[in-house]
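Asks: fold the following and give me the result.
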Amino acid sequence: MQPIQLFDLASRQAQWLAVRQNVVAGNIANANTPHYAAKDVKPFQSVMQQTGVQMAATNPAHFTEGAMAAQVTETSMISDAQVEQSGNSVQLESELMKTGQIKRDYELNAGLVKAFHRMMLMTVRK
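Replies: Below you'll find the model as predicted:
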């Protein structure tokens, strides 16, 4: 029987979300600290690309990356962070938006794990 990778992936994302929440909370806590530079963590997608978890094509009918995938490049958004007179670059509005995004991502992660767990229990019962 093949191991189920979804739970491991969800666990990794939950850990990443916890780290990101701690970083954002630190930014908010230091919003009035002179010369404090706002921090953020690398996106989860780039973290997963470095760990080497990839989809396996175990059947010839499975989709794989085509030639167009090499044409797509990742663009980075230009940071509009303004440095205050005290040298602080924390923008409370953007940090609070990040906390909302983290909350939504965590709820989605937990909901997917819950649904997958229910599905697994239904298959075992039959």
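Asks: alpha carbons only for contacts and neighbour counts from here, please
Replies: Will do.
Asks: pick out the residue closest to the middle of the protein.
Replies: residue 44 (3.6 Å; C-alpha atoms, centre = their mean).
Asks: another one to check against the first:
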Amino acid sequence: MFSDLNVFKTAYAMATHAGQRQSVIARNIANADTPGYQPRDIESFQKTFESSGREVAMTATRVGHLNGIGGPKPWAEIEATPSGDPNGNGVSVEEEMLKGVEVKRQHDRALAIYKSSMNILRSSVGRA
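Replies: You can find the predicted model right below:
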């Protein structure tokens, strides 16, 4: 009954995106001393969500029922801006650490949305 709500799909997609981006950032940091390694990244969740062309408004599938469309998708890696190291390595550890903090905030935001939505649902069915 409540398994297909748009807010949960969005929170799940946001958390999945954060996890995948954190993996890419960790790989960049792990290769910070690899000669010729160029950093990778994933487009921001907002940019990907806006360009996906998904309808944000909810659609009714039957009387008394609202349901969102689509679901989370894997995000493609893109070339990140290289730092210009003399050995050809483009990883800036400082920039990667800042990206890691940004991703943690995104993941925390997704969890907060999920928890808040769960609390609202519990309250609505009388299980506060």
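Asks: show me where structure 1 has strands.
Replies: Read by DSSP state E, structure 1 holds no strands at all.
Asks: for structure 1, just list every one of the helices.
Replies: 6-29, 44-51, 92-125 (DSSP state H).
Asks: most tightly surrounded among these?
Replies: Using mean count of other C-alpha atoms under 10 Å, the stretch among the helices of structure 1 with the largest mean neighbour count is helix 6-29, at a mean of 17.
Asks: how far away from the center of its chain is it?
Replies: 8 Å (C-alpha atoms, centre = their mean, to the nearest Å).
Asks: my guess is residue 41 of structure 2 meets residue 78, correct?
Replies: Yes: at 5.3 Å, residue 41 of structure 2 counts as touching residue 78 under the criterion of C-alpha atoms under 8 Å.
Asks: between those two, which is the more surrounded one?
Replies: residue 41 (22 against 11; other C-alpha atoms under 10 Å).
Asks: what's the more buried one in contact with, if anything?
Replies: 21, 24-25, 77-80 (C-alpha atoms under 8 Å, 6 or more residues apart in numbering).
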